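K.L.:
Following is a predicted model, sequence given first.
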Amino acid sequence: MDVGSFGFTLAGLVVGFIVGMTGVGGGSLMTPILLWFGINPATAVGTDLLYAAITKASGVWVHGKNKNIDWKITGWLTLGSVPAAALTLWFLASLDADTQAANAIIKQGLAVVLVLTALAILFKSKLQAFASKHAGDRYHLSGTSLNLLTVATGVVLGVMVSLTSIGAGALGTVALFLLYPYLVTRRLVGTEIAHAVPLTLVAGLGHASMGNMDWSLLGYLLLGSLPGIYMGSHLTGRISDSILRPCLAGMLLMIGYKLAF
């Protein structure tokens, strides 16, 4: 294994460890790391999308076995996200002749979504408290309005994830907290993961069809991340959430700022 391959495996190990310990940070850390290694933005996004689909698939099996997935909510989200992903990929494909323009759009999109993700991580507890406080009043929607808003949320996530590979985790979970305040946390997390798998798979295969994929890179990332997730999951709760989240949010804000400016 050469130095570059070792670096990608180490990156997978570190990101997998953080994901296993905190439950967030996969795409929001992996894609910027790949850019730092000099990987083309479009290739970084495409590779990270399939990386996410593979790593989260095992999560769906575990959460499904424990009945932590609300398949109805997953269906409404997917109804919005997958078509939105297809349209976003079509738009990127139309820019295929202008690689610089496509990469510039992806980098700016990354900057915006990284900042939003950082804010979602930083203020997650406050947003949860807000959702719980207003669960029984007019703020809480139901029926057709709630389903339509869930589809619209899926559309937004579909565009963001297809363009940047980021957003399905932290932003998707926060959106579900606000839309479904009565749903217990473990089912919200399981539902978000179940929705992320088809979204990242469709978006990842779409990028692969455009040539935005490095299969050997994907292999090295998985080689490191799978044991990293295993080790990190055993340290969940050992380090205070009040320390981990601000550190992760601060790091994402700095990366987003650097990409934007």
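P.N.:
Nice, I can see it. Because the structure is predicted, anything quoted here is derived from the model rather than measured. Numbers count the residues shown, from 1 in each chain.
K.L.:
Every contact and neighbour count from this point should use C-alpha atoms.
P.N.:
Will do.
K.L.:
Now do the helices in the stretch 51-200 of the chain.
P.N.:
For the stretch 51-200 of the chain, the helices defined by DSSP state H, counting those that start in this stretch occupy 71-94, 99-122, 124-133, 143-164, 170-179, 185-209.
K.L.:
Out of those, flag the one nearest residue 221.
P.N.:
Smallest distance to residue 221 across the helices of the stretch 51-200 of the chain (CA to CA): 15.1 Å, for helix 185-209.
K.L.:
report the angle between the axes of the closest one and helix 124-133?
P.N.:
120 degrees (axes from the mean of the first three to the mean of the last three CA atoms, to 10 degrees).
K.L.:
could you say what helices and strands helix 185-209 packs with?
P.N.:
helix 41-65, helix 71-94, helix 143-164, helix 170-179 (3 or more CA pairs under 8 Å, 6 or more residues apart in numbering; DSSP states H and E).
K.L.:
quick one: contacts for residue 206?
P.N.:
86, 89 (CA atoms under 8 Å, 6 or more residues apart in numbering).
K.L.:
Now do it against residue 158, distance only.
P.N.:
13 Å (CA to CA, to the nearest Å).
K.L.:
Include distance to residue 235 when you put the helices and strands packed on helix 185-209 into CSV, please.
P.N.:
Listed next are the helices and strands packed on helix 185-209 as CSV, based on distance: least, CA to CA, whole Å:
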stretch, distance to residue 235
helix 41-65, 17
helix 71-94, 29
helix 143-164, 28
helix 170-179, 20
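K.L.:
Make JSON lines out of these and add distance to residue 215 and mean neighbour count.
P.N.:
Putting the helices and strands packed on helix 185-209 into JSON lines (distance: least, CA to CA, whole Å; neighbours: other CA atoms under 10 Å) gives the following:
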{"stretch": "helix 41-65", "distance to residue 215": "7", "mean neighbour count": "21"}
{"stretch": "helix 71-94", "distance to residue 215": "19", "mean neighbour count": "20"}
{"stretch": "helix 143-164", "distance to residue 215": "18", "mean neighbour count": "21"}
{"stretch": "helix 170-179", "distance to residue 215": "26", "mean neighbour count": "22"}
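K.L.:
I'd like to know which of those helices is closest to residue 123.
P.N.:
It's helix 170-179; of these, that one is closest to residue 123 (CA to CA) at 9.5 Å.
K.L.:
Just want the angle from that closest one to helix 71-94.
P.N.:
140 degrees.
K.L.:
Run through who's touching helix 170-179.
P.N.:
24-25, 116-117, 120-121, 124, 127-128, 131, 140-141, 146, 150, 153, 157, 183, 188-189, 192.
K.L.:
same thing but 7 Å
P.N.:
Helix 170-179 has contacts (CA atoms under 7 Å, 6 or more residues apart in numbering) with 24, 117, 120, 121, 124, 128, 131, 188, 189, 192.
K.L.:
ok, and the most crowded of those residues?
P.N.:
Counting neighbours by other CA atoms under 10 Å, the top entry in the contacts of helix 170-179 is residue 117, with 28 neighbours.
K.L.:
residues contacting residue 20?
P.N.:
229, 230, 232, 233.
K.L.:
this is the other structure I want to compare:
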Amino acid sequence: MDVGNIGFVVAGLIVGFIVGMTGVGGGSLMTPILLWFGINPATAVGTDLLYAAITKSGGVLVHSKNKNIDWTITGWLTLGSVPAVLLTLWFLASLHTDPSAMNAVIKQALGVVLLLTALAILFKKSLLAFAQRHAGDSYHLRPRNLNALTVVTGAILGTMVALTSIGAGALGTVALFILYPFLATRRLVGTEIAHAVPLTLVAGLGHASMGNMDWHLLGFLLMGSLPGIYMGSHMTGRIPDGVLRPCLAVMLMAVGYKLAF
């Protein structure tokens, strides 16, 4: 194993550790790290998508066993996200003859979504408090309208994830908290993870079909991230959330600003 490959294992270990400890930061950290290593933007996104699908599959098994998944909400989200992924992949495929144009679109979208993710992480507690405080107000939707809005939310998340590999985690969780303020946190997190697996799997396979995939890179990332997630999960609560989230948000904001502007 050469020095470059060891770097990918270490990157997987660090990202896995942060994800295990905080529950956020997977795609939003991994894709910028791969760009820093000089990986082509399209390849970075495609590889990270399948990386996310594999790493989150274990979480679905655990949450499903503990009955922490609302499969109805997952279904409505998927109804919006999967068609949106396919449309976005079709759009990217139309740019495939001009790799520089496709990479420019992906880098610009990455910057914008990273900035949004940073804001979601930074103001998550305030947004959740607002949603729960006003949960009984007149803004609360009828079931039919709520289902339609959930499908639209899935479509937005699907478009972002297919373009950038980012958005299903922090942004998806905040969106679900606002839509379903009475849903228990553990069920909401489980539902978001259950939706992220088919979303990232379909998007990742679509990118792989266009050649935007490095299977060796994926293997090295998984070598590091799987033990990293295990170690990080045992460190949960050791470092104050009030320290971790702002640091993560500032870092993502800096990277997002550089990519977008």
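P.N.:
That came through, no problem. None of these values were measured; they are calculated from a predicted model.
K.L.:
related to what we said a few turns ago, dump the helices of the stretch 51-200 of structure 1 to CSV, plus distance to residue 38 of structure 1.
P.N.:
Output for these, formatted as CSV (distance: least, CA to CA, whole Å):
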stretch, distance to residue 38 of structure 1
helix 71-94, 21
helix 99-122, 13
helix 124-133, 32
helix 143-164, 16
helix 170-179, 26
helix 185-209, 18
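K.L.:
average distance between the helix or strand encompassing residue 232 of structure 2 and structure 1?
P.N.:
Using DSSP states H and E, residue 232 of structure 2 sits in helix 215-233. On superposition with structure 1, the mean distance recorded for helix 215-233 of structure 2 (mean CA distance after the TM-score superposition for structure 1) is 0.2 Å.
K.L.:
quick one: that helix to helix 185-209, angle?
P.N.:
Using the same axes, to 10 degrees: helix 215-233 of structure 2 against helix 185-209 is 170 degrees.
K.L.:
Just the buried residues of helix 215-233 of structure 2, please?
P.N.:
217-233 (16 or more other CA atoms under 10 Å).
K.L.:
Identify the residues contacting residue 19 of structure 1.
P.N.:
25, 26, 229.
K.L.:
ok, now residue 105 of structure 1?
P.N.:
Residue 105 of structure 1 touches nothing, counting by CA under 7 Å, 6+ apart.
K.L.:
any idea how far the counterpart of it in structure 2 is from residue 35 of structure 2?
P.N.:
Matched to structure 2 by TM-score structural alignment, residue 105 of structure 1 sits across from residue 105. Relative to residue 35 of structure 2, residue 105 of structure 2 is positioned 14 Å away (CA to CA).
K.L.:
Check residue 181 of structure 2 too.
P.N.:
Distance, residue 181 of structure 2 to residue 35 of structure 2, by CA to CA: 36 Å.
K.L.:
what's the answer for residue 246 of structure 2, then?
P.N.:
Residue 246 of structure 2 is 23 Å from residue 35 of structure 2, where distance means CA to CA.
K.L.:
The helix or strand containing residue 256 of structure 2: how far from the chain's middle?
P.N.:
According to DSSP H and E, residue 256 of structure 2 maps onto helix 241-260. Chain-centre distance of helix 241-260 of structure 2: 15 Å, with CA atoms, centre = their mean, to the nearest Å.
K.L.:
Average offset of it relative to structure 1?
P.N.:
Relative to structure 1, helix 241-260 of structure 2 is 0.5 Å off (mean CA distance after the TM-score superposition for structure 1).
K.L.:
what helices or strands is that helix leaning on?
P.N.:
helix 99-122 (3 or more CA pairs under 7 Å, 6 or more residues apart in numbering; DSSP states H and E).
K.L.:
which parts of the helix it packs on are buried?
P.N.:
Under 16+ other CA under 10 Å, the buried positions of helix 99-122 of structure 2 are 102-103, 105-122.
K.L.:
Next, the mean deviation of that helix compared to structure 1.
P.N.:
Averaged out, helix 99-122 of structure 2 is 0.3 Å away (mean CA distance after the TM-score superposition for structure 1).
K.L.:
now that helix against helix 41-65, angle please.
P.N.:
Counting by the same axes, to 10 degrees, helix 99-122 of structure 2 points 40 degrees away from the direction of helix 41-65.
K.L.:
Centre of the chain to helix 99-122 of structure 2, how far?
P.N.:
12 Å.
K.L.:
got the angle for that helix vs helix 241-260?
P.N.:
160 degrees.
K.L.:
Out of the contacts of helix 170-179 of structure 1, which two sit at the greatest distance?
P.N.:
The widest separation within the contacts of helix 170-179 of structure 1 (CA to CA) is 20.2 Å, between 24 and 131.
K.L.:
which residues sit against stretch 148-159 of structure 1?
P.N.:
By CA under 7 Å, 6+ apart, stretch 148-159 of structure 1 touches 76-82, 84-85, 88, 167-168, 199.
K.L.:
Distance to residue 240 of structure 1 added to these, as a markdown table?
P.N.:
Listed next are these as a markdown table, based on distance: CA to CA, whole Å:
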| residue | distance to residue 240 of structure 1 |
| --- | --- |
| 76 | 34 |
| 77 | 32 |
| 78 | 34 |
| 79 | 37 |
| 80 | 36 |
| 81 | 34 |
| 82 | 36 |
| 84 | 37 |
| 85 | 36 |
| 88 | 38 |
| 167 | 24 |
| 168 | 24 |
| 199 | 31 |
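K.L.:
so which pair among these is furthest apart in space?
P.N.:
76 and 88 (18.9 Å).
K.L.:
hmm, back to that, can you work out which other helices and strands pack against the helix holding residue 232 of structure 2?
P.N.:
Counting by 3+ CA pairs under 7 Å, 6+ apart, helix 215-233 of structure 2 packs on helix 3-22.
K.L.:
which ones are touching the closest residue to residue 226 of structure 1 other than its chain neighbours?
P.N.:
Spatial nearest neighbour of residue 226 of structure 1, excluding adjacent residues (CA to CA, 6 or more residues apart in numbering): residue 16 at 6.5 Å. Counting by CA under 7 Å, 6+ apart, residue 16 of structure 1 touches 225, 226, 228, 229.
K.L.:
likewise residue 193 of structure 1?
P.N.:
56, 59, 60.
K.L.:
ok, so of these, who is nearest residue 212 of structure 1?
P.N.:
Nearest to residue 212 of structure 1 among the contacts of residue 193 of structure 1, with distances taken as CA to CA, is residue 56, at 20.5 Å.
K.L.:
gap between the closest one and residue 178 of structure 1?
P.N.:
23 Å.
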